[in-house]
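Participant: Return a 3D structure for these sequence lines:
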Amino acid sequence: MLNAERHKLIMDLLKRKSAVKLKDLIAISDSSESTIRRDLAELEDLGVLKRVHGGAILSQARTIEMSMIEKSVRNVHWKKDIAKLAASTVVDGDCIYLDAGSTTFEIIEFLVGRDITVVTNGLMHVEELVSLDLNAYILGGKMKAKTKAIIGGIALENIMNYRFDKAFIGANGVHLIDGYTTPDMEEALLKRKAMELSDETFIVADSSKLHHSHFAKVFDLEDAVLVTNAISKEDKYGIMKKTNIMEVPV
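Facilitator: Next up is the predicted model:
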């Protein structure tokens, strides 16, 4: 296989999966380990991917963020499984914070019938909560059109009126060194404040977020329980050295 053909194969796989393993690339391309490692190094130099232990992930600009609509159609089956597992931690009488985001939105259907109070900064979230007859409050503040999230100084002041048993928060990146990150600093500040006001905090994020790091740090891995889908043994071992993890059963 020619150099250009291998590069196209690698990028096509990354665009479909967001992450690829070195051993899979070797098998699919019928190439040596040294050849694939060289290909990955060349593509990393071009800025289109990032090498990680055992493979590569798709490179992302730290400040670019997908819209709520774009997020809602990605990895839907993972998000629903993660949402169901996260919702299983909620008990009657809880006051919870539900962060704006596509995975946190999926939690709502699993809260139906619960005697709980929900505070959210998600415009789509509060509409769904009210339609399902759940007791809900929405933070005031500036609405971010792209993600349908309420953010800014007013939202930060508003959230101080509440205390939570549990907070469910989304993250764009889950990184062993950088922790949980997101492209928007204002969203990061609100997520951090929600964590500080909650007895327990859960990050709901599918495995495509692993090894990614974005512009604004939310908080460290040890500050929350990670709720995710099945991940590799290597990733699980690394994360569990820093925090607890709830993993969707295979």
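Participant: CA atoms for contacts and neighbours, from now on please.
Facilitator: Fine.
Participant: so which helix or strand takes in the nearest residue to V204 once chain neighbours are set aside?
Facilitator: Nearest non-adjacent residue to V204, counting by C-alpha to C-alpha, 6 or more residues apart in numbering: V227, 4.9 Å away. Element membership for V227, per DSSP states H and E: strand 225-228.
Participant: Against C95, how distant is E5?
Facilitator: 54 Å (C-alpha to C-alpha, to the nearest Å).
Participant: The structure of the following sequence is requested for comparison with the preceding one:
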Amino acid sequence: MTNDFIDKQTVNVPDLHRFYPLAQALAQYRGADILPFTDNNELLTGLVREQAIKRYDKLINESPLPQACVLIVITDEPVPKLLLTRRSNHLSSHAGEVSLVGGKRDETDISSADVALREACEEVGLHRADVEILGYLPMQISKKGLLVRPVVASIPPDVVDRLTPSEDEIARLFWLPFEVLQTAPVDWVFERELPNKTAKLYTPAWVYDCDDDGTPEIVWGLTGRILSSLMEIGFGVGHEWYYRIT
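Facilitator: Below you'll find the predicted structure:
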């Protein structure tokens, strides 16, 4: 990969822009640029937890570049919506889960925004010309160990109906009312098969029935953690995030 890759670029958002306060909050963030993944995570215990903490400390000291980027797309309108997708079941990573558009960095990408915008175009047909970058969130660590940089952006509302999910990667595209993220996530339970038993995984999730058909989309995992970070840094709304297993 190119050594002159640019992670976070300077963003200039006009002070009359609807999301100017959000852009300012993102620009003024001075916390850790890689968020820890061991806090409130009961899935990591003993030696595994110790190794995870050591790896995190090593990452902080080395200040590495992101290995993947996602685009948080918010509509620029009085009642904003946020773009989410449900990934196809055949994918090797996060199959069947609700996700932000985005993916791994490749040789052609010159910046984090470049990664996120390229992937957004490939996955849902979102064109760069329709996107205004608002800023960046701290990186999160995926369950496969990738460093993921979230890029926050807005689009005009008339772009919504032009987007079409890629059949190869996306099972469906939907829009989450932004006000949903201002409410506390529920304590959601998943069943997980372990070698000797079926365990229950408890974690926060936003549950939204976008078609009102009784089959809701579950926003949790890496996507949930990223959106929780957006709400805390961008809007001062804090949500506890945890993983507990019984």
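Participant: What would you report as the TM-score here?
Facilitator: The TM-score (TM-score structural alignment, normalised by the length of the second structure) is 0.27; 115 aligned residues with a C-alpha RMSD of 6.1 Å.
Participant: before we move on, the earlier item: make sure the residue nearest to V204 of the first structure is actually in contact with A86.
Facilitator: Yes - counting by C-alpha atoms under 8 Å, A86 is a contact partner of V227 of the first structure at 6.6 Å.
Participant: For L83 of the second structure, which non-adjacent residue is spatially closest?
Facilitator: With sequence-adjacent residues excluded and distances taken as C-alpha to C-alpha, 6+ apart, L83 of the second structure is closest to W175, at 4.9 Å.
Participant: Pull the number of nearby residues for that neighbour.
Facilitator: By other C-alpha atoms under 10 Å, 17 other residues sit near W175 of the second structure.
Participant: same deal with K54 of the second structure?
Facilitator: Neighbours of K54 of the second structure under the rule other C-alpha under 10 Å: 12.
Participant: does it count as helix, strand or coil?
Facilitator: Counting by DSSP: H, G, I helix; E, B strand; the rest coil, the backbone at K54 of the second structure sits in helix.
Participant: all strands for the second structure, in order.
Facilitator: All strands of the second structure, identified by DSSP state E, fall at 68-75, 81-87, 98-99, 101-104, 132-136, 140-141, 147-155, 170-177, 186-193, 198-208, 217-219, 244-245.
Participant: Rebuild these as TSV, extending it with distance to L227 of the second structure.
Facilitator: Putting the strands of the second structure into TSV (distance: least, C-alpha to C-alpha, whole Å) gives the following:
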stretch	distance to L227 of the second structure
strand 68-75	8
strand 81-87	10
strand 98-99	11
strand 101-104	13
strand 132-136	12
strand 140-141	11
strand 147-155	9
strand 170-177	12
strand 186-193	14
strand 198-208	10
strand 217-219	9
strand 244-245	19
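Participant: Tell me which of the ones you listed sits nearest to A25 of the second structure.
Facilitator: strand 132-136 (8.9 Å; C-alpha to C-alpha).
Participant: what helices or strands is the closest one leaning on?
Facilitator: helix 20-28, strand 147-155 (3 or more C-alpha pairs under 8 Å, 6 or more residues apart in numbering; DSSP states H and E).
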